[in-house]
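Colleague: the amino acid sequence is not available; the structure is as follows:
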């Protein structure tokens, strides 16, 4: 007896879709800062400032991709795509991570080419543009802080803005060093530091995306504990073929074969067991989209290849 029992009667809204307005606000702020920093980099001759502008431009592209993916993910499911297009958000996060890695490589390559031939930098313009960038990044962090735990794309945007803030601080530090000591190479060194700050964030985002694509159990989910809760339901004898995965951020999915006593397979008995199972998964593990296959004890001999 198969049964898809869910109080939501469908897939929940995606994490990115819930916070679209926040992302639009951050996108507008980021594009404005990119323009300021590019102009500042041209006027000051600062590679670090240009690197930070390039990084922020990649962030703007990432947020744009996330917004586009959220719109695509909202399209209804069909017979060919029974979960709709919700995985588009995960693919957008993958593209975002790869873009970050490319940006880091380009920055390092340009910085190495500049070593030994660092041109003079106008620190007044450099510091002004970097300070404006730092303030804008702080505002963006405040906008995204409450939403970054609910979506890979929002988290990616949050981490990118955090990296931008650190990048702006590095540019400010380099400008102060040049202003105080005349050590022009500080600008090149700062650009390399910005590149190295990008890589770990890209790696963590890429790792989370791979976990979703490989349908790993969501972080924080204890399969052993879920099994214990299911076995504690009256009428349940055993459980097998447990699968827990994530369609996209904020949309975990659960399925299992549940062996029950014969009298639990009556209409009223099955409803009672299913209601308890769904309530358990929803309240204890924040998983509303659950699919249970109820099986009588006598059917166990037909389940030769059981999984966890």
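Modeller: All right, it came through fine. Fair warning: this is a prediction, and the values are worked out from it, not measured in the lab.

Colleague: going forward, measure contacts and count neighbours with C-alpha atoms only.
Modeller: OK.

Colleague: now for residue 249: which residues touch it?
Modeller: Residue 249 is in contact with 14, 15, 16, 89, 90, 150, 151, 152, counting by Cα atoms under 8 Å, 6 or more residues apart in numbering.

Colleague: in the stretch 201-308 of the chain, which spans are helices?
Modeller: 223-231, 267-285 (DSSP state H, counting those that start in this stretch).

Colleague: quick one, which of those is nearest to residue 133?
Modeller: Smallest distance to residue 133 across the helices of the stretch 201-308 of the chain (Cα to Cα): 40.3 Å, for helix 267-285.

Colleague: just the angle between that closest one and helix 223-231, please?
Modeller: 150 degrees (axes from the mean of the first three to the mean of the last three Cα atoms, to 10 degrees).

Colleague: how about helix 267-285: buried residues?
Modeller: 269, 270, 272, 273, 274, 276, 277, 278, 279, 280, 281, 282 (16 or more other Cα atoms under 10 Å).

Colleague: nearest residue to the residue nearest the centre of the chain other than its sequence neighbours?
Modeller: Most central in the chain under Cα atoms, centre = their mean is residue 152, positioned 1.4 Å from the mean C-alpha point. Spatial nearest neighbour of residue 152, excluding adjacent residues (Cα to Cα, 6 or more residues apart in numbering): residue 249 at 5.8 Å.

Colleague: that neighbour and residue 66, how far apart?
Modeller: In this view, residue 249 and residue 66 are 12 Å apart by Cα to Cα, to the nearest Å.

Colleague: list the contacts of the residue lying closest to residue 216 once chain neighbours are set aside.
Modeller: Using Cα to Cα, 6+ apart and skipping the chain neighbours, the partner closest in space to residue 216 is residue 245 (5.7 Å). Applying Cα under 8 Å, 6+ apart, we find residue 245 in contact with 212, 215, 216, 217, 218, 252, 253, 254.

Colleague: joint contacts of residue 249 and residue 66?
Modeller: 16, 89.

Colleague: on that earlier part again, now the residue nearest to the centre of the chain: how far from residue 213?
Modeller: Residue 152 is 12 Å from residue 213, by Cα to Cα.

Colleague: what's the overlap in contacts for the two?
Modeller: residue 90.

Colleague: my guess is residue 104 meets residue 191, correct?
Modeller: No - in this structure, residue 104 is not within contact of residue 191 by Cα atoms under 8 Å, at 9.6 Å.

Colleague: presented hereafter is structure B, for comparison with structure A:
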């Protein structure tokens, strides 16, 4: 029997955690400062679009703060019962960001519809000036965060907040110009609806992606069924079961499997071959494999309690093509 554990954690991103913190902190200072100004102007102008933008900027600030906390915690080494350390704190942060966006979007849709029915007086000039200023501030903040490591869902969540706010300010500036030139007050509520739609889109994406990691689903780019069949096609491999592919955190996929090989073959050599295939073809540099010799009776014994699909080679003694058996979802071995 051969057991192996292959791993490597080079994500290929030049920006360090310290650099990420500086970039995020700079964006946070810009966002908080402008948000305070926008709240004051929003109430003075009677603009829901500006108040919506300000609330969105508050979620931006919260997203960045959570990202900074997550970066610090995820850098802590594994200890005690936390065998992966605190890497999934960033996924908690991403999920919180996504849920916040969805809740705020629902609220602002409600408010915007009310204002479409009963439009209040809106001071277009103030809305236009503030919207243009917001575009400038968010352009700089977006540029700062775009230089950070966006392969992290945590940082990507903060980036999506800022980017959506940039689009929101563009809509707000246009609404202010329309109100100023035509007196059409409902343009402000329409801009708020556009902002809410952008928030919904970003929120759904973050909740979906972070949810896949929490549920330990395979990365979207990897099909476990196809991977199992590919491993069974390797010369000497008789069966693959307990095959699990999941993400420890964003950008850190992992895999584990129990491999049965034909008697008389070198388990260690086949394990090295499989680890090389996983790393080079699928980016699975963190893998844990158990490789055993198999006889016909041993195959049946192993299959009796396999977790997930069982893959068998078409050359397995007395066996047909790959078979599937019901099992349990990955447990993150």
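Modeller: That came in fine, so what should we check first? Values in this document were obtained by computation on a predicted structure and should not be read as measured data.

Colleague: got the contacts of residue 245 of structure 1 as a markdown table, with neighbour count and distance to residue 169 of structure 1 columns?
Modeller: Converted to a markdown table, these look like this (neighbours: other Cα atoms under 10 Å; distance: Cα to Cα, whole Å):
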| residue | neighbour count | distance to residue 169 of structure 1 |
| --- | --- | --- |
| 212 | 19 | 33 |
| 215 | 15 | 38 |
| 216 | 14 | 37 |
| 217 | 18 | 37 |
| 218 | 18 | 35 |
| 252 | 20 | 38 |
| 253 | 20 | 41 |
| 254 | 18 | 44 |
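
Colleague: so of the residues you listed, which ones are in strands?
Modeller: 252, 253, 254 (DSSP state E).

Colleague: element containing residue 29 of structure 2?
Modeller: For residue 29 of structure 2, the element it lies in under DSSP states H and E is helix 17-45.

Colleague: so what does that helix touch, helix or strand wise?
Modeller: helix 48-74, helix 124-146 (3 or more Cα pairs under 8 Å, 6 or more residues apart in numbering; DSSP states H and E).

Colleague: out of those helices, which is closest to residue 158 of structure 2?
Modeller: Taking the helices and strands packed on helix 17-45 of structure 2 one by one with Cα to Cα, helix 48-74 is closest: 5.2 Å.

Colleague: tell me which helix or strand comes right after that closest one.
Modeller: By DSSP H and E, the next helix or strand past helix 48-74 of structure 2 is helix 89-117.

Colleague: now that next one: buried residues?
Modeller: Buried, per 16+ other Cα under 10 Å, within helix 89-117 of structure 2: 89-102, 104-105, 108-109, 111-113, 115.

Colleague: circling back to that earlier point, show me which of the contacts of residue 249 of structure 1 is closest to residue 289 of structure 1.
Modeller: residue 14 (13.2 Å).

Colleague: distance check, that closest one against residue 27 of structure 1.
Modeller: From residue 14 of structure 1 to residue 27 of structure 1 the distance is 19 Å (Cα to Cα).

Colleague: do I have it right that residue 126 of structure 1 meets residue 48?
Modeller: No - between residue 126 of structure 1 and residue 48 there is no contact under Cα under 8 Å: 9.0 Å.

Colleague: overlap of the contact sets of these two?
Modeller: residue 171.

Colleague: could you save the contacts of residue 249 of structure 1 as TSV and add columns showing distance to residue 135 of structure 1?
Modeller: Below are these laid out as TSV (distance: Cα to Cα, whole Å):
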residue	distance to residue 135 of structure 1
14	30
15	27
16	25
89	29
90	30
150	25
151	25
152	24
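
Colleague: returning to what we had before: nearest to residue 1 of structure 1, of the helices of the stretch 201-308 of structure 1?
Modeller: Of the helices of the stretch 201-308 of structure 1, nearest to residue 1 of structure 1 by Cα to Cα is helix 267-285, at 9.2 Å.

Colleague: packing partners of that closest one?
Modeller: Going by 3+ Cα pairs under 8 Å, 6+ apart, helix 267-285 of structure 1 lies up against strand 2-5, helix 223-231, strand 289-296.

Colleague: for residue 131 of structure 1, find the nearest of these.
Modeller: The closest of these to residue 131 of structure 1 is strand 289-296. By Cα to Cα, the value is 46.5 Å.

Colleague: so which bit of structure 2 is that closest one matched to?
Modeller: Aligned by TM-score structural alignment, strand 289-296 of structure 1 falls on residues 286-293 of structure 2.

Colleague: contacts for that stretch next, please.
Modeller: With Cα under 8 Å, 6+ apart, stretch 286-293 of structure 2 has contacts from 1-9, 252-265, 267-268, 271, 275, 278-279.

Colleague: what about residue 38 of structure 2, distance to residue 49 of structure 2?
Modeller: From residue 38 of structure 2 over to residue 49 of structure 2 (counting by Cα to Cα), the distance is 10 Å.

Colleague: who has more neighbours out of the two?
Modeller: Ranked by neighbour count (other Cα atoms under 10 Å), residue 38 of structure 2 and residue 49 place residue 49 first, with 32 against 24.

Colleague: so what's the more buried one up against?
Modeller: 42, 172, 188, 189, 191, 192.

Colleague: that one -> structure 1?
Modeller: Per TM-score structural alignment, residue 49 of structure 2 is aligned with residue 48.

Colleague: what do we get in structure 2 for residue 260 of structure 1?
Modeller: Checking TM-score structural alignment: residue 260 of structure 1 goes with residue 261.

Colleague: tell me the contacts of its match?
Modeller: Contacts for residue 261 of structure 2 (Cα under 8 Å, 6+ apart) come out as 236, 237, 238, 239, 267, 291, 292, 293, 294.

Colleague: from those residues, which two are the most distant?
Modeller: Once Cα to Cα is applied, the contacts of residue 261 of structure 2 give 239 and 267 as the farthest pair, at 13.1 Å.

Colleague: out of the contacts of residue 261 of structure 2, which ones does structure 1 keep as well?
Modeller: Using both residues aligned by TM-score structural alignment, their matches' Cα atoms under 8 Å, structure 1 keeps these contacts from the contacts of residue 261 of structure 2: 236, 237, 238, 239, 291, 292, 293, 294.

Colleague: out of these, which is nearest to residue 312 of structure 2?
Modeller: Distance to residue 312 of structure 2, by Cα to Cα, is smallest for residue 239 among those, at 4.3 Å.

Colleague: was I right about the closest one contacting residue 260?
Modeller: Yes - contact status for residue 239 of structure 2 versus residue 260: in contact at 5.1 Å, counting by Cα under 8 Å.

Colleague: more neighbours: which of the two?
Modeller: Ranked by neighbour count (other Cα under 10 Å), residue 239 of structure 2 and residue 260 place residue 239 first, with 29 against 25.

Colleague: how about the more buried one: what's its closest non-neighbour residue?
Modeller: Excluding its sequence neighbours, the residue lying closest to residue 239 of structure 2 (Cα to Cα, 6+ apart) is residue 312, at 4.3 Å.
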